[in-house]
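Q: Have a look; sequence and predicted model below, questions after that.
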Amino acid sequence: MKDEKNKKKVMDAKDVKDAKDAKIAKDAKDAKDAKIAKDAKDAKDAKIAKDAKDAKDAKDSDDSKDSKNKKSKKKDKKSKKYNYFEATVSFTDYSCQAAELLHSILSNFDTATLESQMLQMHEIEHSADLAKHQMMSNLVKEFITPIEREDIAAIAQEIDTVTDTIEDVVMRLYMYNIQTIRPEALEFSETIVSCCNALKIAMEDFHNYKKSKNVIENIIRINNLEEIGDKIYTRAIRNLHTTCTDPIEIMTWSKTFDYLEKCCDACEDVSDVVESIIMKNS
């Protein structure tokens, strides 16, 4: 009986120990699982926080870049502000190109190449038109202009007329099927080249019109050249009617001389507008 009690006590003690060990093991496992879960959660939270920070940093960086780009574009736009004085110089450069081509055509006249030369002249005239349209597009949006916008538009239009009229001469040579060049035509083309060059020099200094002497000096020069053109025209028409008996040739050359003389007049018209603007703003 006593042995059974002792055995029972031993078994009870063993059960208690086993239960205690099981609880300890379970607690240890639970603690380990809890730690693993906590570590996983902490790692996940840390990753989320890092990703959020990285995303924020990236956004801040992008915002900073966008801000810099906007400022840079704004600065570039400001620094690339359309220059109307430079534009008028470029317009006269087209006129000079057209005048030089006209003189070359008349000096080395060849009916076989006249059509291609006419197309070449048209390319110059078309480029001049595009440049003028670009200026007008800027002009209508401009808040403040260096001189009155009507004056800028007037100069652009008058210079464009110079280039157009030079092209008209070449078109007449082609349309009227002119076969030989009269000497006065060469005198005219030389005068037109001189007029356009003087016009370009005047426009190059036009931005400084209040102090520059070049502008007025070349305006006077253009006026003098236009008078020379008038004299050439008078002599050319006189010689045409006294030396030529072909009525068709008289008609075609009379009209061609008209346009050659108009080229000089067109240059003078530009100089008159420029002179008027100088007087208005002095």
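A: Good, I have the coordinates.
Q: all contacts plus neighbour counts: C-alpha atoms, from now on.
A: OK.
Q: Now do the helix or strand hosting residue 229: distance to the chain's middle.
A: Residue 229 is part of helix 214-243 when elements are defined by DSSP states H and E. What separates the centre of helix 214-243 from the centre of its chain is 37 Å, taken as Cα atoms, centre = their mean, to the nearest Å.
Q: Residue 158 versus residue 269, what's the distance?
A: Relative to residue 158, residue 269 is positioned 7 Å away (criterion: Cα to Cα, to the nearest Å).
Q: ok, now residue 74?
A: Residue 74 sits 34 Å away from residue 158, going by Cα to Cα.
Q: Mind listing what's buried along the following helix or strand past the helix holding residue 229?
A: With elements assigned by DSSP H and E, the helix or strand that comes after helix 214-243 is helix 247-281. Neighbour counts using 16 or more other Cα atoms under 10 Å place 249-250, 252-257, 259-275, 277-278 of helix 247-281 among the buried residues.
Q: same for the helix or strand that contains residue 188, what does it pack against?
A: With elements taken from DSSP H and E, the one containing residue 188 is helix 183-204. Applying 3 or more Cα pairs under 8 Å, 6 or more residues apart in numbering; DSSP states H and E, one finds that helix 183-204 makes contact with helix 84-107, helix 214-243, helix 247-281.
Q: And here is the other one:
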Amino acid sequence: MFNRLLPKNLGFFDLFERHAQHACEAAQAMQEALKALPNKAQIQCVQECEHQCDDVAHMTIELMRKTFITPFDREEIRHLISKMDDVADYVDAAATRLDLFEVKEAPKELKEICDVLVRAQKEVLKTMKLLRNMKNTQELQDVLKNINSLENEGDRLHRAGLVALFQGDVDPLTVIKLKDIYSMLEEAVDSCEDVAHVVEGIIIEHVG
């Protein structure tokens, strides 16, 4: 009862939304990069967005240290921002490999899994906006289900992409390069689902 009477610091929700927005921009820049390779400008944009995500993550942890009353448990905040940051990290890793490996053309399935990533991260952004007010938990649960469905679609595209790589007329070195990039994007989509799982736990803990 005491905790309910104390004001909550809404600064955390501002930071969650800001992080999710930067991660959206990173995913969209990756999406654009894959449309016309090589594309150093979009790859640089991914990297800049990832740095912004890191900055927001650090700000969140610093705010947590300075704040007496937090919106939910400190460990939940730390876990949430960590999983959110994983998305941007994996997108950045994929973009870096595109550049280092000098990939000239992206397979159809690689573009499609990135499309799924963009959609999933947009759902994460919706989640962060809804998290400010957990009274309408049904709407929040619907968004979390969408993320889960997109993760399943990402898994399917990942498998289809690998099958196409290994069964197609692709030289072994290119297979190795593209397989690595596929894995990074698939991990990014998985991380969106990880964020959804953390939020589900928060809902159970604080709403019931």
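A: On my side now, so go ahead. These figures come from a predicted structure and were not determined experimentally.
Q: about what we covered before: any chance of the helices and strands packed on helix 183-204 of the first structure in JSON lines, plus distance to residue 34 of the first structure?
A: JSON lines is the format used below for those (distance: least, Cα to Cα, whole Å):
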{"stretch": "helix 84-107", "distance to residue 34 of the first structure": "78"}
{"stretch": "helix 214-243", "distance to residue 34 of the first structure": "92"}
{"stretch": "helix 247-281", "distance to residue 34 of the first structure": "89"}
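Q: Looking at those helices, spot the one closest to residue 150 of the first structure.
A: The closest of those to residue 150 of the first structure is helix 247-281. By Cα to Cα, the value is 10.3 Å.
Q: and the closest one with helix 183-204, angle?
A: Put simply, helix 247-281 of the first structure runs at 20 degrees to helix 183-204, going by axes from the mean of the first three to the mean of the last three Cα atoms, to 10 degrees.
Q: tell me the angle of helix 247-281 of the first structure relative to helix 84-107?
A: 160 degrees.
Q: and helix 247-281 of the first structure, what does it pack onto?
A: helix 149-175, helix 183-204, helix 214-243.
Q: Just confirm residue 86 of the first structure contacts residue 204, I think it does.
A: Yes. Under the criterion of Cα atoms under 8 Å, residue 86 of the first structure lies in contact with residue 204, with a separation of 7.4 Å.
Q: can you name the residues of the first structure that stretch 44-56 of the second structure overlays?
A: Using TM-score structural alignment, the residues of the first structure aligned to stretch 44-56 of the second structure are 119-131.
Q: ah, wrong one, I meant stretch 91-104 of the second structure
A: The alignment places stretch 91-104 of the second structure over residues 166-179 of the first structure (TM-score structural alignment).
Q: Tell me which residues are up against that stretch.
A: Here stretch 166-179 of the first structure makes contact (Cα atoms under 8 Å, 6 or more residues apart in numbering) with 95, 98-99, 102, 111, 114-115, 118, 121-122, 125, 252, 255-256, 259-260, 263.
Q: most packed of the helices and strands packed on helix 247-281 of the first structure?
A: For these, the stretch with the most neighbours on average is helix 183-204, a mean of 23; neighbours defined as mean count of other Cα atoms under 10 Å.
Q: Quick check: it compared with the second structure, mean distance?
A: Relative to the matching residues in the second structure, helix 183-204 of the first structure has an average distance of 0.7 Å after the fit, by mean Cα distance after the TM-score superposition for the first structure.
Q: Just want the angle from that helix to helix 214-243.
A: Here the directions of helix 183-204 of the first structure and helix 214-243 differ by 170 degrees (the same axes, to 10 degrees).
Q: From residue 58 of the second structure, how far off is the counterpart of residue 140 of the first structure in the second structure?
A: In the second structure, the residue equivalent to residue 140 of the first structure is residue 65, according to TM-score structural alignment. Distance from residue 65 of the second structure to residue 58 of the second structure, counting by Cα to Cα: 11 Å.
Q: wait, what's in contact with the one residue sitting closest to the centre of the second structure?
A: Among the residues of the second structure, residue 87 comes closest to the average C-alpha position under Cα atoms, centre = their mean, at 3.2 Å. Residue 87 of the second structure makes contacts with 23, 187-189, 191-192, as judged by Cα under 8 Å, 6+ apart.
Q: Just send those residues back as JSON lines, with distance to residue 145 of the second structure too.
A: As requested, the contacts of residue 87 of the second structure are arranged in JSON lines below (distance: Cα to Cα, whole Å):
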{"residue": "23", "distance to residue 145 of the second structure": "20"}
{"residue": "187", "distance to residue 145 of the second structure": "18"}
{"residue": "188", "distance to residue 145 of the second structure": "17"}
{"residue": "189", "distance to residue 145 of the second structure": "14"}
{"residue": "191", "distance to residue 145 of the second structure": "14"}
{"residue": "192", "distance to residue 145 of the second structure": "12"}
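Q: Out of the residues you listed, which is nearest to residue 115 of the second structure?
A: residue 189 (10.2 Å).
Q: List the contacts of that closest one.
A: Residue 189 of the second structure sits next to 87, 116-117, 120-121, 150-151, 154 when contact means Cα under 8 Å, 6+ apart.
Q: what about 7 Å?
A: Applying Cα atoms under 7 Å, 6 or more residues apart in numbering to residue 189 of the second structure gives the contacts 117, 120, 151, 154.
Q: What of residue 184 of the first structure?
A: The contact partners of residue 184 of the first structure, taken as Cα under 7 Å, 6+ apart, are 232, 236.
Q: ditto for residue 125 of the second structure
A: 17, 20-21.
Q: which position in the first structure aligns with it?
A: In the first structure, the residue paired with residue 125 of the second structure is residue 200, using TM-score structural alignment.
Q: Would you mind measuring from its match to residue 271 of the first structure?
A: Separation of residue 200 of the first structure from residue 271 of the first structure (Cα to Cα): 11 Å.
Q: Cool, thanks, talk later.
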